[in-house]
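> need a 3D model of the sequence below.
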Amino acid sequence: MNKENSKLGRGLSSLLSSKKDNQSESKNFKKINTSSIKANSQQPRKRFGKNEIEDLAASIKSQGILQPIVVRQKAENTFEIIAGERRWRAAQIVGLHEIPAIIKEMNDEEALQAALIENIQRENLNPVEEARAYQLILKDNKINYESLSNLIGKSRSHISNTIRLLELNEIILNYIEEGKISMGHARALIGVPDAVDLAKDIINKKLSVREVEKNTSKYKNKKPKKNLKDPNILNLEQELSEKIGLKTSIYFNDQGSSGSITLYYSDLDQLDDIMKRLKK
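Alright, predicted model coming up:
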């Protein structure tokens, strides 16, 4: 296990370990009816390959389920998956009526973090799912870029660059999720006019990442306008962006007595989320 995976393993173990003595884990182990289990609505992974699940189902039919899934109880006889949705899906294909599970006490934040770490550790998430998961976790005021970086064993720049993918058009995000273009292609399209048309060219002409970077370099190499903002304002912008998970800009008038704050959203879902949070 490399150093990064070791960090992830420690993070996942910390989240999945019992809040009480680990000896209580055996008391929390039981077989649960598959119909009493539901998927986590905040599960970062949204796409499950048909062949992947069928292969796992064949393995379960032959060997059984070797590792229990992890769930939390939501109501009487109702459990929500924290880790192991693939096994649960495959068990249903096989026709198993019960599945071994370990029941944990977790709040929504802990459950989301555990699901994220498990998927990153198993390299199950596509870049868009990973970006949305980071953004969702960062919306919670209890966690920022630095603490998320320590939790999952990824650098702050990796997290930031991954979230920037969400600035792209939804059509391009679908291409990424479908595996039609790579993350390298997508990063080269950020901030580029007519990015959707360029994405279609990548697919139709089978362009390499290097070719795309060359074609978009004219948009990347422009000299940025001189930034006259006070460093303190820039720090405030960064702090606010990290808190709410959206790009922000703060502007003061010439006297510095008033100004404005601008929030940038990439899709209507983000706008809807902003409105809900402002109405609280």
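> when you work out contacts or count neighbours from here on, use the C-alpha atoms and nothing else.
OK.
> can you map out the strands along the stretch 51-200 of the chain?
For the stretch 51-200 of the chain, the strands defined by DSSP state E, counting those that start in this stretch occupy 69-75, 78-83, 98-103.
> spit out the contact partners of residue 25.
By CA atoms under 8 Å, 6 or more residues apart in numbering, the contact list for residue 25 reads 18, 102.
> nearest to residue 44, out of the strands of the stretch 51-200 of the chain?
Among the strands of the stretch 51-200 of the chain, the nearest to residue 44 by CA to CA is strand 78-83 (10.8 Å).
> which elements pack onto that closest one?
Strand 78-83 is packed against strand 37-38, strand 69-75, helix 108-121, with contacts defined by 3 or more CA pairs under 8 Å, 6 or more residues apart in numbering; DSSP states H and E.
> picking up where we left off before, can you list the strands of the stretch 51-200 of the chain in JSON lines and add distance to residue 28 and mean neighbour count?
Converted to JSON lines, these look like this (distance: least, CA to CA, whole Å; neighbours: other CA atoms under 10 Å):
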{"stretch": "strand 69-75", "distance to residue 28": "10", "mean neighbour count": "18"}
{"stretch": "strand 78-83", "distance to residue 28": "13", "mean neighbour count": "23"}
{"stretch": "strand 98-103", "distance to residue 28": "5", "mean neighbour count": "21"}
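> so which of these gets nearest residue 177?
Once those are compared by CA to CA, strand 78-83 is nearest, at 21.3 Å.
> please state the offset of the closest one from the chain centre?
Taking CA atoms, centre = their mean, to the nearest Å, one finds strand 78-83 lying 18 Å from the centre of the chain it belongs to.
> one more, so I can put them side by side:
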Amino acid sequence: MTSKSDKPYKAQANLDILFGTQETDSTPQTLKLNAIILPKTQPRRYFDPQKLDQLSLSVKTYGILENLLVRPIPSKPGVYELVAGERRYRAAVAANLDTVPVTIRDLTDSQALEIALVENLQREDLNPVEETEAILQLLANRLQLPDYFAVSSLLYKMQNMVAKKITDNVISNEQIEIVQQVFHDLGRMEWESFVSNRLPLLRLPLDVLEALRQGKIEYTKAKAIARLKDLTG
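Have a look, this model is predicted:
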């Protein structure tokens, strides 16, 4: 988890802004593709097969135009974990590339997770489910909570506090400030809107949730299903 001494999170930032210019310098070079492994926890779960095929064709023609970001694994010399650029990595695998351009950087687990989340949140094609889950993971990391279920609980408590004008110490001021700062930096929506419009999506039946994740149903239809589910209990 992120310690209180870590640098502030900035959604549109590069690595220097995220972690300060005094961090270990990035090292651009190439690596064998088979020396790179995927992380155990990946923010993005669904990749559109058609778009991945298109990217693979582009990679075959022009190569990888933007470095993958990786970090060394101390316990496995010569092996690196992918931090950012999974679509490019998958396209490189499909294109049967032998080597890929990379930037190697020493990162903690917390830093690697935040960079992966930020990269995904900056994508225009991120679907509402992925965006919601990524924001919750980011908040869990910043708030040092075990998972996004704990974050959801905290956000609902915040919503209840505001609605009922509760002023006791149910939630610390520090937690409130972290939540507000993350949403301010993301610049996508206010936390209140996130609680009202996005969190209900995660309570949808798994088949509906997966259909939304894959773009098979519209976000507005999923919201209507979520509202109906709330009304029927």
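> which among the strands of the stretch 51-200 of structure 1 is found nearest to residue 186 of structure 1?
Residue 186 of structure 1 lies closest, by CA to CA, to one member of the strands of the stretch 51-200 of structure 1: strand 78-83, at 29.1 Å.
> which residues does the closest one contact?
Contacts for strand 78-83 of structure 1 (CA under 8 Å, 6+ apart): 36-40, 69-74, 111-112, 114-115, 118.
> and with 10 Å instead?
Contact with strand 78-83 of structure 1 is made by 16, 32-43, 68-74, 88, 101-104, 106, 108, 110-119, as judged by CA atoms under 10 Å, 6 or more residues apart in numbering.
> next, the angle from that strand to helix 108-121.
Counting by axes from the mean of the first three to the mean of the last three CA atoms, to 10 degrees, strand 78-83 of structure 1 lies at 40 degrees to helix 108-121.
> average gap between strand 78-83 of structure 1 and structure 2?
The superposed strand 78-83 of structure 1 is, by mean CA distance after the TM-score superposition for structure 1, a mean 1.5 Å from where its aligned residues fall in structure 2.
> the inter-axis angle of that strand versus strand 98-103?
Using the same axes, to 10 degrees, strand 78-83 of structure 1 lies at 80 degrees relative to strand 98-103.
> re earlier: any chance of the strands of the stretch 51-200 of structure 1 in TSV, plus distance to residue 197 of structure 1?
Formatted as TSV, those follow (distance: least, CA to CA, whole Å):
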stretch	distance to residue 197 of structure 1
strand 69-75	43
strand 78-83	38
strand 98-103	47
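> what's the closest of those to residue 180 of structure 1?
strand 78-83 (27.9 Å).
> would you check the span in structure 2 matched by the closest one?
Counting by TM-score structural alignment, strand 78-83 of structure 1 pairs with residues 79-84 of structure 2.
> ok, which stretches of structure 2 are helices?
Applying DSSP state H to structure 2 gives helices spanning 15-19, 49-62, 86-94, 109-121, 128-143, 148-164, 173-186, 191-193, 206-213, 219-232.
> out of those, nearest to residue 200 of structure 2?
Proximity to residue 200 of structure 2 (CA to CA) singles out helix 219-232 among the helices of structure 2, at 6.0 Å.
> I'd say residue 180 of structure 1 and residue 203 touch.
Yes. Residue 180 of structure 1 is within contact range of residue 203, at 6.4 Å (criterion: CA atoms under 10 Å).
> so which of these two has more stuff around it?
The residue with more neighbours, out of residue 180 of structure 1 and residue 203, is residue 180; 16 against 13, by other CA atoms under 10 Å.
> how about that one, what's its match in structure 2?
By TM-score structural alignment, residue 180 of structure 1 lines up with residue 216.
> test my guess that its match contacts residue 48.
No. Using CA under 10 Å, residue 216 of structure 2 is not in contact with residue 48; the gap is 11.2 Å.
> give me the number of residues near residue 130 of structure 2?
By other CA under 10 Å, 20 other residues sit near residue 130 of structure 2.
> what's the match for it in structure 1?
Match for residue 130 of structure 2 (TM-score structural alignment): residue 129.
> distance check, its match against residue 35 of structure 1.
Per CA to CA, to the nearest Å, residue 129 of structure 1 is found 26 Å from residue 35 of structure 1.
> gap between residue 85 of structure 2 and residue 117 of structure 2?
11 Å.
> the more surrounded of the two?
Neighbours were counted for residue 85 of structure 2 and for residue 117 using other CA under 10 Å; residue 117 has more, 24 against 18.
> next, the contact list for the more buried one, please.
11, 42-44, 83-84, 111, 131, 133-138.
> thank you kindly, that will do.
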